[in-house]
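**Q** predicted coordinates and the sequence they were generated for:
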Amino acid sequence: MKALICEEPGRLALISRPEPERGAGEVLVRIRHVGICGTDFHIFGGKHPFLEYPRVMGHELSGTVEAAPEDSGLNPGDPVYIVPYLACGDCQACRIGLSNACVNIRVLGVHTDGGMAEMISVPVQNVVPTGNIALRDAAMIEFLAIGAHGVKRGAVSDRDRVLVTGTGPIGMSAVIFAKARGAHVTVMDMRQDRLAFARDRLGADAVLIADAGAEANARRLTGGDWFDVVIDATGAAAPIERGFGFLAHGARYVLLSVVRQNIAFSDPEFHKREATLIASRNAQPDDFAEVVAQMRAGRVPADALNTHRGALADGVALFQDWARPEAGVIKAILDL
């Protein structure tokens, strides 16, 4: 079968390798669509903290069943999406229901080879029927679930003023699900085009340019009260640290981003606000279900989010092109 492999930072290759053998309790899936994530671009750029090369990337996956255990309820040809977090089921985190933060977690395309390949074999519990969701759209469920999980972690409600910093796909997903909960959502970024998209296509209530005047503008926008929830999706240490300055008293700060560096903040300022700092890692089954429900309700503009498409066979050239900021990619999908 064909697979797209990142041999080392900055170098991709389309290779041939044997098809995987289906293990006990596993489902063999023929991949149809692969969403390209910021994680994949970080791997390509050598910036991911949890990875060894070479690696077949790809964790935003949809496809059709080739073979499945008899008692799985899955049949050949069934359209499915894949939950890419392979949890051990036995560790302390798994025992308390945090399989998304499993001590021994292996994420497809990060800790183990992923789905930028024609076939993959994964545990049956990681394979979910798409129902009436189109296969192309199903390849976007995972990244949307990341945002849904962060919004859930922040306990966002219709009483909250929410600031989402960073307008990549994960930040956009946070906007979608914060709006679905009825929150007043402001989005902050340096890119005018992304801010316009968040306002015009995702329903953001206000936008802020992340320039030197952002704090003053945010103070005016909130009447000096700042934000009840700040959700960082920038993927960079400096804006994460800056985000502490936008917290209202009693606010929650949700970090969707993960960076290699330590982050620092003013303890007196954080303490006097009695603020809460929250990590948000991966997603849980109810987050995936929330995405599907919102897709069915028409609250996810899938066509607008999927800005770029191409074939796996052209992946080497396409990936390098899509990695350029001027390419204007929101969500790119490789088709098989």
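**A** Sure thing, it's come through.

**Q** please count neighbours and contacts with C-alpha atoms only from this point.
**A** Noted.

**Q** tell me how many other residues surround the closest residue to Leu277 other than its chain neighbours.
**A** The shortest distance from Leu277 to any non-neighbouring residue, by CA to CA, 6 or more residues apart in numbering, is to Tyr253 (4.9 Å). Around Tyr253 there are 27 other residues, counting by other CA atoms under 10 Å.

**Q** Ala238 too?
**A** Ala238 has 12 nearby residues by other CA under 10 Å.

**Q** could you do the one 10 residues further on as well?
**A** Taking other CA under 10 Å as the criterion, the count of residues near Ala248 is 22.

**Q** ok, now Asn217?
**A** Neighbours of Asn217 (other CA under 10 Å): 17.

**Q** contacting residues around it?
**A** Leu208 (CA atoms under 8 Å, 6 or more residues apart in numbering).

**Q** helix or strand for Val164, which one?
**A** strand 161-165 (DSSP states H and E).

**Q** now do the helices in the chain.
**A** 38-44, 92-95, 135-138, 141-153, 169-180, 192-200, 214-221, 237-243, 267-272, 285-296, 302-305, 315-322 (DSSP state H).

**Q** endpoints of stretch 272-287, how far apart?
**A** The straight-line separation of the ends of stretch 272-287 (CA to CA, to the nearest Å) is 33 Å.

**Q** let's bring in a second model and compare:
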Amino acid sequence: MTLQSNRNAVVAIAVVAMLATSGCAGMLNSEASASGGAKLDSVPANAQMVGYVDAAGAVGDDSLRSLANTMLEAQAENSEYYEGPTSVAGMLDEAKNSSGLDPSNVHSVTFFATAEATSSMNAEHSGMVLASAYSEDELVSAMREEGSELSKSSYKETTLYTYGYSDDSALAVLGDGTFALGDVSAVKSVVDVRAGDQDAVGGDLRATYENTRDGYLRFAMDVPQKQVPADRIGAGSPVNTSAFNTVQFVSGSFYTSADEVGLDVSFTSKTESDASRVHDVVKGGISLYSGMVDDELRNALQKLSVSQSGDTVTVSYVNTVSNLETLLETYSERMSGSTSASGSASSSTSTDSSASLAPLVSA
């Protein structure tokens, strides 16, 4: 998928994603940063999307662990096909056994994507900076065990491994457990930035990212107006979503605070007037969706709030861990019941159809 299509998708479905995940947003994120923050000084200046995952903090967060355990237990209890782990500890052990790498040694991931200016296809170039406790040998050995054929070379005195189809992916060893991974051009750009041969990300994108709330997941994306499919956004929707054509940046964060879990998604437009239109569309969408769901989800949607500050509209969702666990259990049971009913109905329909055809066959 190209960066252009990624941007378009974010603008078109960000509000829908907020609504769809409002019942289980807490499975994803948390607030304090235990990994030293995003490695923005390693991200190239031409990045048009940047994000950060505080993996160490998320794994150690009691609220997230409780939510994840609830989800895994409910899945194991209500799905006859699920054979996976029933706890976070089991999930981490399974990941370690299958990869040979201890996932608890991942500290953080800073990810980015950019459109290559020289590419006639406007292809996406993406990469990440991994901060970890892994050695070069551990990571390389694990990748080879997974079947990757790595070719070792160097780039500006930095060890570089290429792999994948036509050696189009790379791993750069940056030292002290830090690695750059992604397509070759993205990885080389990280090396260039760290060597002082290319500028790091800055300007409005960096400012937008730094304006997001501290969390276990933070992101910001530039949305160039000329690439927004103004004629297709919201096509067929009962809500006029053309206001999203004015959105220039989408950003957000996932976090926990005390016994609550929160999600923020912000839309920054060109003017305050444009933002007011976005605000009204979001409020209308939430109201419309609330009238189409059951009481449990409607109550969850009441935790959504929409606010505007100047040219930026922020949609926030905050709920307690206890409420989210109840939602997870309720919908897991409901989905299981729906699946069983569907199977029974299918069987019944098949039997009834055979019976209805019997007189014709005998005739």
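**A** Right, received. Where do you want to start? Note that the coordinates shown come from a computational prediction; the quantities given were computed from them, not determined experimentally.

**Q** please state their TM-score.
**A** Here the TM-score for the pair of chains, by TM-score structural alignment, normalised by the length of structure 1, is 0.23; 140 aligned residues with a CA RMSD of 7.1 Å.

**Q** helices or strands next to the strand holding Val164 of structure 1 in the packing?
**A** When contacts are defined as 3 or more CA pairs under 8 Å, 6 or more residues apart in numbering; DSSP states H and E, strand 161-165 of structure 1 sits against helix 169-180, strand 184-189, strand 227-232.

**Q** turn those into TSV, columns for mean neighbour count.
**A** Compiled in TSV, these are given as follows (neighbours: other CA atoms under 10 Å):
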stretch	mean neighbour count
helix 169-180	26
strand 184-189	24
strand 227-232	27
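
**Q** quick one: closest of the helices of structure 1 to Ile333 of structure 1.
**A** Proximity to Ile333 of structure 1, assessed across these by CA to CA, is greatest for helix 135-138 (8.0 Å).

**Q** which helices and strands sit right next to that closest one?
**A** strand 26-36, strand 60-67, strand 79-82.

**Q** ok, now with 7 Å
**A** strand 60-67 (3 or more CA pairs under 7 Å, 6 or more residues apart in numbering; DSSP states H and E).

**Q** returning to what we had before: same list (the helices of structure 1) but as CSV, adding distance to Cys6 of structure 1.
**A** Shown next, in CSV, are these (distance: least, CA to CA, whole Å):
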stretch, distance to Cys6 of structure 1
helix 38-44, 7
helix 92-95, 30
helix 135-138, 23
helix 141-153, 21
helix 169-180, 22
helix 192-200, 28
helix 214-221, 38
helix 237-243, 25
helix 267-272, 41
helix 285-296, 28
helix 302-305, 25
helix 315-322, 9
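
**Q** of the ones you listed, which is nearest Ala3 of structure 1?
**A** helix 315-322 (9.6 Å).

**Q** got the buried residues for the closest one?
**A** 315-316, 318-319, 322 (16 or more other CA atoms under 10 Å).

**Q** who are the packing partners of it?
**A** strand 11-16.

**Q** repeat that with 10 Å
**A** Secondary-structure packing of helix 315-322 of structure 1 (3 or more CA pairs under 10 Å, 6 or more residues apart in numbering; DSSP states H and E): strand 2-8, strand 11-16, helix 38-44, strand 306-311, strand 331-335.

**Q** run the angle between the last one and strand 26-36 for me.
**A** Read that as strand 331-335 of structure 1. 130 degrees (axes from the mean of the first three to the mean of the last three CA atoms, to 10 degrees).

**Q** just to revisit the earlier point, output the helices and strands packed on strand 161-165 of structure 1 as TSV; include the columns distance to Arg220 of structure 1.
**A** Shown next, in TSV, are these (distance: least, CA to CA, whole Å):
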stretch	distance to Arg220 of structure 1
helix 169-180	21
strand 184-189	13
strand 227-232	12
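
**Q** report how many residues lie close to Gly203 of structure 2.
**A** For Gly203 of structure 2, the neighbour count with other CA under 10 Å is 9.

**Q** hang on, the earlier thing: tabulate the helices and strands packed on helix 315-322 of structure 1 (CSV), appending mean neighbour count.
**A** Below are those laid out as CSV (neighbours: other CA under 10 Å):
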stretch, mean neighbour count
strand 2-8, 20
strand 11-16, 15
helix 38-44, 20
strand 306-311, 16
strand 331-335, 22
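
**Q** mind putting these in JSON lines, distance to Val127 of structure 1 included?
**A** Converted to JSON lines, those look like this (distance: least, CA to CA, whole Å):
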{"stretch": "strand 2-8", "distance to Val127 of structure 1": "20"}
{"stretch": "strand 11-16", "distance to Val127 of structure 1": "25"}
{"stretch": "helix 38-44", "distance to Val127 of structure 1": "21"}
{"stretch": "strand 306-311", "distance to Val127 of structure 1": "23"}
{"stretch": "strand 331-335", "distance to Val127 of structure 1": "19"}
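
**Q** Met295 of structure 1: which of the ones you listed is closest?
**A** strand 306-311 (13.9 Å).

**Q** what's the distance between Ala67 of structure 1 and Ala317 of structure 1?
**A** Here Ala67 of structure 1 is placed at a distance of 32 Å from Ala317 of structure 1 (CA to CA).

**Q** can you tell which of the helices and strands packed on strand 161-165 of structure 1 is closest to Ile141 of structure 1?
**A** Among those, helix 169-180 sits nearest to Ile141 of structure 1 (CA to CA), with 10.0 Å.

**Q** the closest one to strand 161-165, inter-axis angle?
**A** 170 degrees.

**Q** pretty sure Val250 of structure 2 is in a strand, no?
**A** Yes - Val250 of structure 2 forms part of a strand when assessed by DSSP: H, G, I helix; E, B strand; the rest coil.

**Q** quick one: contacts for it?
**A** 7, 10-11, 14, 49, 205, 208-209, 219-223, 265-269, 312-314 (CA atoms under 10 Å, 6 or more residues apart in numbering).

**Q** skipping its backbone neighbours, what lies nearest it in space?
**A** That would be Phe267: by CA to CA, 6+ apart, it lies 4.8 Å from Val250 of structure 2.
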